[in-house]
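S.K.: Have a look at this prediction, sequence included:
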Amino acid sequence: MTKEALHNLIKKEQPNICQIVAYKDNKKIYSDEWNHYKADDCTHIMSATKSVVALLIGIALDHGLIKSVDDKVLDYFPDYTVKRGEKTIYAITIKHLLTMRAPYKCKGDPWTKICTSADWTKTSLDFLGGRKGLTNEFQYQTVCLHILTGLLHQVCNMKTVDYANKYLFAPIGVKNHINFYAETADEHKHFTMCKEPKEDVWFCDPMQIATPGYGLCLSAEDMAKIGLLCLNKGSFDGKQIVSSKWIDEMTAPALVESDQFRNMMYGYLWWIIDKDKKVYAAIGNSGNVIYIDPQNDIVIAVTSYFKPTVFDRVDFIEEVIKPSILEKL
């Protein structure tokens, strides 16, 4: 397939794709844009944000700011007052949050209660725990995951975006980002659903703590750089940004006891596509993906504007994009 043929196929069959960038053997071999996007425009990468936060947690561990993923969450919030009768919260660890095994006193994401509060971290902690105890059940969360960036803020005393700029984005050549806060529910909705390019921003709460479950805006080139960092075991241009040990631990597969997620497995906020071939991905709603195939030394990054009927593009990547790359498109 020629590049023009692939461009037209994507335009027809995957109409909300904005950018694709692919690397093979650490060399860029493909880049293209659709929907009037330029190569350096950003899109809201939705839940792929979670995977970037996993890298920041690893960096904080390397810096000694976090002792262990087995630490109890409440050890990092000494001023938090536990609700009366709540016991489970005392046993919950950082690892429970990273693996989506933490229990919550809610069904689904309590968007309204958290996003209308003055302190999103505290309100998220109020939902943590419950009468069922530690069931180790996979419970995918987005808004309550705010506990993780709240914890990161506690240990580094920096805005999440500033910590990311200094220790992750700048070292791999991603532009500095700034916070974006929505004053109203309509602004929040517009941020999520707008189809136009975004600036280099990261959505945040009223306390300037970035949202870990969504809200980061990147270009496909930015995402590909993050993928290269992971592909190269935490190293970028010869500099170790995060430990190789963390990359291995972060991408170790664990079974997800649900067919809701296309039978994928899960690591630390990264989806494991094929545990035998060690293929894994950051996946965001509407088809935003960082796809990493270590065996073939391939990284494929896809950005897309909001389209709620699209969960991921793993099949399209594996059935169309990757074969084209391996054929030296």
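M.R.: Thanks, I have the structure now. All figures in this text were calculated on a predicted structure; none of them were measured in a lab.
S.K.: switch to C-alpha atoms for all contacts and neighbour counts from now on
M.R.: OK.
S.K.: could you say what helices and strands the helix ranked longest in the chain packs with?
M.R.: Longest helix of the chain, by residue count under DSSP state H: helix 48-62. Contact analysis of helix 48-62 by 3 or more C-alpha pairs under 8 Å, 6 or more residues apart in numbering; DSSP states H and E lists helix 146-156, strand 279-284, strand 288-293 as its packing neighbours.
S.K.: okay, those, which one's buried deepest?
M.R.: strand 288-293 (a mean of 28; mean count of other C-alpha atoms under 10 Å).
S.K.: Any idea how far that one is from the middle of the chain?
M.R.: 11 Å (C-alpha atoms, centre = their mean, to the nearest Å).
S.K.: related to what we said a few turns ago, check what contacts the longest helix of the chain and list those residues.
M.R.: Identification of contacts with helix 48-62 by C-alpha atoms under 8 Å, 6 or more residues apart in numbering yields 66-68, 98, 149, 152, 156, 164, 167-168, 212-216, 226, 241-243, 246, 250, 268-270, 282-284, 288-290.
S.K.: Could you do stretch 301-315 as well?
M.R.: 16-22, 43-45, 192-196, 219-221, 223-224, 227, 283-291.
S.K.: One more: stretch 271-281?
M.R.: 251, 253, 264-266, 270, 282-283, 289-295.
S.K.: so how far is that stretch off the chain centroid?
M.R.: Distance, centroid of stretch 271-281 to centroid of chain: 16 Å (C-alpha atoms, centre = their mean).
S.K.: first to last residue in that stretch, what's the distance?
M.R.: 5 Å (C-alpha to C-alpha, to the nearest Å).
S.K.: so what's the nearest residue to His96 once chain neighbours are set aside up against?
M.R.: Of all residues not flanking His96 in the chain, Ala102 sits nearest, at 4.7 Å (C-alpha to C-alpha, 6 or more residues apart in numbering). Shown in contact with Ala102 (C-alpha under 8 Å, 6+ apart): Ile92, Thr93, His96, Leu128, Gly129, Leu134, Asn136, Glu137, Phe138, Gln139.
S.K.: So which residues of this structure form helices?
M.R.: Going by DSSP H, the chain shows helices at 3-13, 48-62, 94-98, 111-115, 120-127, 146-156, 160-164, 170-172, 185-193, 220-231, 244-250, 314-316, 322-326.
S.K.: The structure to be compared is supplied as follows:
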Amino acid sequence: MDPTKIEALEQHIRNDCGNITGIVVRKNGEVRYERYFNGCTADSPTHVFSVTKSVLSLLIGIAIDEGMIRGVEQKVLDFFPEYIPGPGQETARGVTLRDLLTMTAPFQYEEEPYEAYFSSGDWVRSALSLLGGTEPPGVFRYRPLVGPDILSGILTRATGRSVLDFARERLFSPLGISVADSLTFRDQAEQMAFYQSTGVSCWVADPKGVNTAGWGLTLTAGDMAKIGQLCLDGGRWNGTQLVSARWIRESTREQVRWAEQNLPYGYLWWVMEHGFAAMGDGGNVIYADREKGLAVAITSLMAPETGDRIDLIQTHIEPLFSDEA
């Protein structure tokens, strides 16, 4: 790599992307670039917000691979036989896992009811009570928080253990990723402080102990780069098939399109021309380009204006590695 170009990249980051805490680039399976900012190191986990969704996608795939879940067409309410849909939930009985994974499940709100949701003692049941409505499934409606948590409830029931415990055994430990514990907030101030923290290794859970699905996981940039590499390699890591190649193909190809933004979406992954990405608030990203054999991970602190991280990668990072074998 040209040191002058690397210095130009890092100067751009300091000037225009000041909330970035870490960047790791893997090319053809090898780490080619690693740099940390804002006092962080390779051992500094950061809250990666909606990147959590794509990790959930991998875990759902593993559960399907192992027969714990029949498949994406299984009805959501199969996993909650005690739940009786209430008035206004006409379409809830027909909602499938695929609808949740593709953000095409209908919900009874226009804007997510954050305050009521967070103040409830059971986030999965709170989400279930909002599922359905008068519209049928099938139209992309991005629900960053409430909808995905139903998947956490499904995974917990299907596997008989917490999402974090299942992830540790089937995904994190084989990848050499450490997530210390579940974290339940005592109040809003504690939650807000968590958004700006570094060095806290955890996966947020609701008061019932169910880990979140749409946000709440902390990872290092190196951890996220490993996840990107795993997916580039069709679910294999160090010769072991952790996730089936079929699930990687299906989850990272276009399943639906967000018409308003003309953006293709898979199973909790954003889909690009030659690859796919997990994207979270603040500019947290796992970016994978199949043609270039490139996996890029960026961790960031929450900030109101962060710019387009995909543009940062494609304009300022990818070209540095485009000529490397």
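M.R.: Structure's in. What do you need? Quick caveat: nothing in here was measured; it's all calculated off a predicted structure.
S.K.: follow-up on the earlier one: if any of the contacts of stretch 301-315 of structure 1 are buried, give me the PyMOL selection for them.
M.R.: A single PyMOL command selects the buried members of those (16 or more other C-alpha atoms under 10 Å):
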select buried, resi 16+17+18+19+20+21+22+43+44+45+192+195+196+219+220+221+223+224+227+283+284+285+286+287+288+289+290+291
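S.K.: how about Asp62 of structure 1, what's its partner in structure 2?
M.R.: Aligned by TM-score structural alignment, Asp62 of structure 1 pairs with Asp65 of structure 2.
S.K.: what's the neighbour count on that match?
M.R.: 17 (other C-alpha atoms under 10 Å).
S.K.: How about the one 4 residues further on?
M.R.: Applying other C-alpha under 10 Å, we find 21 other residues in the vicinity of Ile69 of structure 2.
S.K.: Nearest residue to it in space, please, no chain neighbours.
M.R.: Among residues not flanking Ile69 of structure 2 along the chain, Ala63 sits closest, at 5.8 Å (C-alpha to C-alpha, 6+ apart).
S.K.: Any idea how many residues pack against the one you found?
M.R.: Neighbours of Ala63 of structure 2 (other C-alpha under 10 Å): 20.
S.K.: Could you report the separation of it from Met279 of structure 2?
M.R.: 23 Å.
S.K.: repeat for Leu219 of structure 2
M.R.: 13 Å.
S.K.: And for Gly216 of structure 2?
M.R.: 13 Å.
S.K.: Also Val76 of structure 2?
M.R.: Applying C-alpha to C-alpha, the value for Val76 of structure 2 to Met279 of structure 2 is 25 Å.
S.K.: Check Gln11 of structure 2 too.
M.R.: Relative to Met279 of structure 2, and taking C-alpha to C-alpha, Gln11 of structure 2 is found at 23 Å.
S.K.: on that earlier part again, how much does the longest helix of structure 1 stray from structure 2?
M.R.: Superposed on structure 2, helix 48-62 of structure 1 shows a mean distance of 0.5 Å to its aligned residues (mean C-alpha distance after the TM-score superposition for structure 1).
S.K.: Tally up the residues packed near Asp40 of structure 1, please.
M.R.: 17.
S.K.: same question but for Ile57 of structure 1, I mixed them up
M.R.: Residues within reach of Ile57 of structure 1, counting by other C-alpha under 10 Å, total 24.
S.K.: ok, now how distant is it from Trp111 of structure 1?
M.R.: Taken as C-alpha to C-alpha, the span from Ile57 of structure 1 to Trp111 of structure 1 is 24 Å.
S.K.: what does Ser31 of structure 1 give?
M.R.: With C-alpha to C-alpha as the criterion, Ser31 of structure 1 and Trp111 of structure 1 are 36 Å apart.
S.K.: picking up where we left off before, can you put the helices and strands packed on helix 48-62 of structure 1 in JSON lines and add distance to Tyr80 of structure 1?
M.R.: Listed next are these as JSON lines, based on distance: least, C-alpha to C-alpha, whole Å:
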{"stretch": "helix 146-156", "distance to Tyr80 of structure 1": "12"}
{"stretch": "strand 279-284", "distance to Tyr80 of structure 1": "31"}
{"stretch": "strand 288-293", "distance to Tyr80 of structure 1": "35"}
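S.K.: Looking at those, spot the one closest to Val174 of structure 1.
M.R.: Smallest distance to Val174 of structure 1 across those (C-alpha to C-alpha): 15.0 Å, for strand 288-293.
S.K.: Which part of structure 2 matches that closest one?
M.R.: Under TM-score structural alignment, the match for strand 288-293 of structure 1 is residues 284-289.
S.K.: mean deviation of that stretch from structure 1?
M.R.: Counting by mean C-alpha distance after the TM-score superposition for structure 1, stretch 284-289 of structure 2 comes out at 0.4 Å.
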